[in-house]
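Enquirer: Sequence plus predicted model, see below.
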Amino acid sequence: MRNICVKVSYDGAGFNGFQTQPYGRTVQGEIEKAIKKLTGETTIIIGSGRTDAGVHAQGQMFNFYTESTIPTERWAIALNTRLPKDIVIIEAYDVPEHFHARRSAKRKTYRYTIDTGKFPDVFGRQYRFHHPTPLNVDAMREGLRFLVGKHDFTSFTSIHSTKPHHVRTIYEADFVQEGPIVHMYITGNGFLYNMVRVIMGTLLWVGEGKMASSEIKSILEGRNRSLAGPTAMPHGLMLLDVEYSSEKQG
């Protein structure tokens, strides 16, 4: 039995999220169908995490077990010929039997993108949240700094979160502005359900002048979802990267 780790990118617009659902098209469902077509095996892939409906990924990771003798270097091409055009396998490599794409992950990086231009970009609109009025990005950056470090992020996750605790560590977080395009990059050891989108929705209030950047600290300490802002739209969010130990041992 082999354990194979795979890096995949996908346009989330046409999916009901990454994880298999009773209804709707999912990334996991399409990949598992492709593996079955290729090998005849019924497989359940293990994702590094879930992405919600409409959220994109440039570097999602998953692993799966197979009895297939297909050479590792052939998996990406073989699966891509059996996948829809909005899913692309980037690479595949062998990992130890105990490797687990979610539990072995050390760092994850997300990007949320806002377009502050007067009109949406017809070619980029599906990957950017259009906000046609000015934002105070410096104030948003100041608010974001309160979230760096190890904290209880109860205020910044969905009330439907099923995790046993909401303590996570944010290693790095910043805003980068490129003309009318504003990117928020955030890297942590893990993220809760809707966490990045709630952070972004709250910081939009800061950018609009509805809230002072210093209030982010009290919202964090309050540990109550009702204190934070709305959940930002999913299409502006992208999972950029998932990092493992250098030996890929998990």
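Expert: Yes, it's here. Worth saying up front: this structure is predicted, and the values here are computed from it rather than measured.
Enquirer: going forward, measure contacts and count neighbours with C-alpha atoms only.
Expert: OK.
Enquirer: Name the SS class of residue 220, please.
Expert: What DSSP: H, G, I helix; E, B strand; the rest coil gives for residue 220 is helix.
Enquirer: That one contacts residue 157, correct?
Expert: No: applying CA atoms under 8 Å, one finds residue 220 not in contact with residue 157, separated by 10.8 Å.
Enquirer: who's more crowded, those two?
Expert: residue 157 (23 against 20; other CA atoms under 10 Å).
Enquirer: Surely the more buried one is in contact with residue 201?
Expert: No: between residue 157 and residue 201 there is no contact under CA under 8 Å: 11.5 Å.
Enquirer: what helix or strand is residue 141 on?
Expert: Using DSSP states H and E, residue 141 falls within helix 137-145.
Enquirer: same thing with residue 165?
Expert: Applying DSSP H and E, one finds residue 165 in no helix or strand.
Enquirer: show me the contacts for it.
Expert: With contact set as CA atoms under 8 Å, 6 or more residues apart in numbering, residue 165 has these partners: residue 152.
Enquirer: what about it, distance to residue 153?
Expert: For residue 165, the distance to residue 153 equals 9 Å [CA to CA, to the nearest Å].
Enquirer: same thing with residue 233?
Expert: 19 Å.
Enquirer: which residues in the protein form helices?
Expert: Counting by DSSP state H, one finds helices in the chain at the ranges 27-39, 75-80, 137-145, 195-207, 215-222.
Enquirer: out of those helices, deepest packed?
Expert: helix 195-207 (a mean of 23; mean count of other CA atoms under 10 Å).
Enquirer: how far off helix 215-222 does that one point, in degrees?
Expert: Computed with axes from the mean of the first three to the mean of the last three CA atoms, to 10 degrees, the direction of helix 195-207 lies at 140 degrees from that of helix 215-222.
Enquirer: structure B:
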Amino acid sequence: MPHQRDCNAVASRAPRNNATNNATDDTSSPSPSQRQRFAIRLSYDGTTYQGFQSQPYGNTIQDQLEHRLRSLLKRPVRIVAWGRTDAGVHARGAVVSVDLTGDEVRSLWRRRTGRSNHAALDEREAVQQAALFLHGVLKQFACSTGVSEREALARFGSISASSVSPVPMDFDARYSALWKRYVYYLYCSDADCNSGQPLPFAWMRHAWRIKQQLDADAMAKAAQLLSGKEHNFEWLSVLQQGELRDPRRTIQLAVEEVHFMSSNNAANSMPYFLEYSQPCAKVYKVTATCDFFLYKMMRRIVGMLVSVGSGNADLNTLSSCIDAHDNGDDKEKPMIPKELVETAPAHGLCLEHVEYGFPI
């Protein structure tokens, strides 16, 4: 995994007042002397949301979560996030944080334990009980901001907190992260199903369908060319205006075929949306781990792998492009074949994990 020093170096170059960091303001941040910070690990289905980051119309993961917390705490709430995901992208291990006042912690402690205002208070116990209460509130809830009541009911449970943990006040969901892991699912079939049965609907929400078979060995070799050593990923990303972070990253990248097993098999580790008793397509999982991902970097990598796997691009051309950008003059960027800069659809992508220096 990338060394923590590299991650901190990135943080030192990045502006800390941008929208991605979702910094709190005076109207939504409790007094510093009385705050307790909690880290929330989230899972969500991004299909019906316009990404993670807050938008004026309110139909984002952040807006739904802040609305839920605002209803609980009866005040404006602003969370701080590990980063953001685009519209349609999913997550199993996203992390955000929220600050509560001491009075709010004690109130949640009393609500969870049923104790009176005059009961003896153990501060450590109160914080732990407040975390458990927050988890119960965020484990499943209706996502009603910016949508009709019917739409909110249809999305019940599409955002869920898997854990809520007390963390030190110097914890930063974005800048304290050591590395992130994304996965991307592909399924390949020439027709809906050889048996005449349609593929599960959920596949279309969580994986990219390729209407031809892919060369798995070629994709694995392409992944190896980019994995394990530092490369310049500027050509495999979309650099935003004012981007200060170094596009030279070290990534661990792998492609594997998902092997189907019965859903009642105790050893089955397959995501729920791929459980299927009679598979009629090949499914591949692309896994990437890095301390920092550039904008659309993962989706560009997957698009490149599919181009190689489908025969639209070859490994020699890919190797030449990698070498040219790693060793070339930044002022004279070499031309890249359009087949190697395709962007994979958002719905196949999932943020699987964000790692910190202690369990969350």
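Expert: In hand now; what should we look at? Since the structure is predicted, the reported quantities are computational estimates derived from the model, not experimental observations.
Enquirer: State the TM-score obtained for the two superposed chains.
Expert: Superposed pair, TM-score by TM-score structural alignment, normalised by the length of structure 1: 0.91. Supporting alignment: 248 aligned residues with a CA RMSD of 2.0 Å.
Enquirer: Make a markdown table from the helices of structure 1 and add distance to residue 125 of structure 1 to it.
Expert: Shown next, in a markdown table, are the helices of structure 1 (distance: least, CA to CA, whole Å):
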| stretch | distance to residue 125 of structure 1 |
| --- | --- |
| helix 27-39 | 21 |
| helix 75-80 | 26 |
| helix 137-145 | 20 |
| helix 195-207 | 17 |
| helix 215-222 | 29 |
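Enquirer: For residue 68 of structure 1, find the nearest of those.
Expert: helix 27-39 (6.5 Å; CA to CA).
Enquirer: Matching residue 51 of structure 1 against structure 2, which residue comes up?
Expert: Under the alignment (TM-score structural alignment), residue 51 of structure 1 maps onto residue 85 of structure 2.
Enquirer: show me what contacts its match?
Expert: Taking CA under 8 Å, 6+ apart, one finds 51, 52, 53 in contact with residue 85 of structure 2.
Enquirer: redo that, cut-off 6 Å
Expert: 51, 52 (CA atoms under 6 Å, 6 or more residues apart in numbering).
Enquirer: any idea how far residue 13 of structure 2 is from it?
Expert: 21 Å.
Enquirer: try residue 347 of structure 2
Expert: Distance from residue 347 of structure 2 to residue 13 of structure 2, by CA to CA: 31 Å.
Enquirer: Check residue 124 of structure 2 too.
Expert: Distance from residue 124 of structure 2 to residue 13 of structure 2, by CA to CA: 36 Å.
Enquirer: same check, this time on residue 220 of structure 2
Expert: From residue 220 of structure 2 to residue 13 of structure 2 the distance is 33 Å (CA to CA).
Enquirer: Equivalent analysis for residue 242 of structure 2, please.
Expert: 12 Å.
Enquirer: One more: residue 52 of structure 2?
Expert: Computed as CA to CA, the residue 52 of structure 2 to residue 13 of structure 2 distance reads 23 Å.
Enquirer: the more surrounded of residue 233 and residue 153 of structure 1?
Expert: Between residue 233 of structure 1 and residue 153, residue 153 has the larger neighbour count (other CA under 10 Å), namely 24 against 17.
Enquirer: Correct me if wrong: that one contacts residue 166.
Expert: Yes: counting by CA atoms under 6 Å, residue 153 of structure 1 does reach residue 166; the two are 5.4 Å apart.
Enquirer: distance between the ends of stretch 164-177 of structure 2?
Expert: End-to-end distance (CA to CA), stretch 164-177 of structure 2: 17 Å.
Enquirer: Who has more neighbours out of residue 52 and residue 13 of structure 2?
Expert: residue 52 (26 against 12).
Enquirer: What residue in structure 1 is paired with the more buried one?
Expert: Match for residue 52 of structure 2 (TM-score structural alignment): residue 18.
Enquirer: and that match, what does it touch?
Expert: 26, 27, 28, 50, 51.
Enquirer: How about residue 169 of structure 2?
Expert: Residue 169 of structure 2 touches residue 37, counting by CA under 6 Å, 6+ apart.
Enquirer: swap the cut-off to 10 Å and go again
Expert: 32, 35, 36, 37, 38, 99 (CA atoms under 10 Å, 6 or more residues apart in numbering).
Enquirer: same check, this time on residue 83 of structure 1
Expert: 27, 30, 31, 32, 33, 34, 35, 37, 89.
Enquirer: tell me which of those residues is nearest to residue 145 of structure 1?
Expert: The closest of those, once distances to residue 145 of structure 1 are taken by CA to CA, is residue 27, at 33.1 Å.
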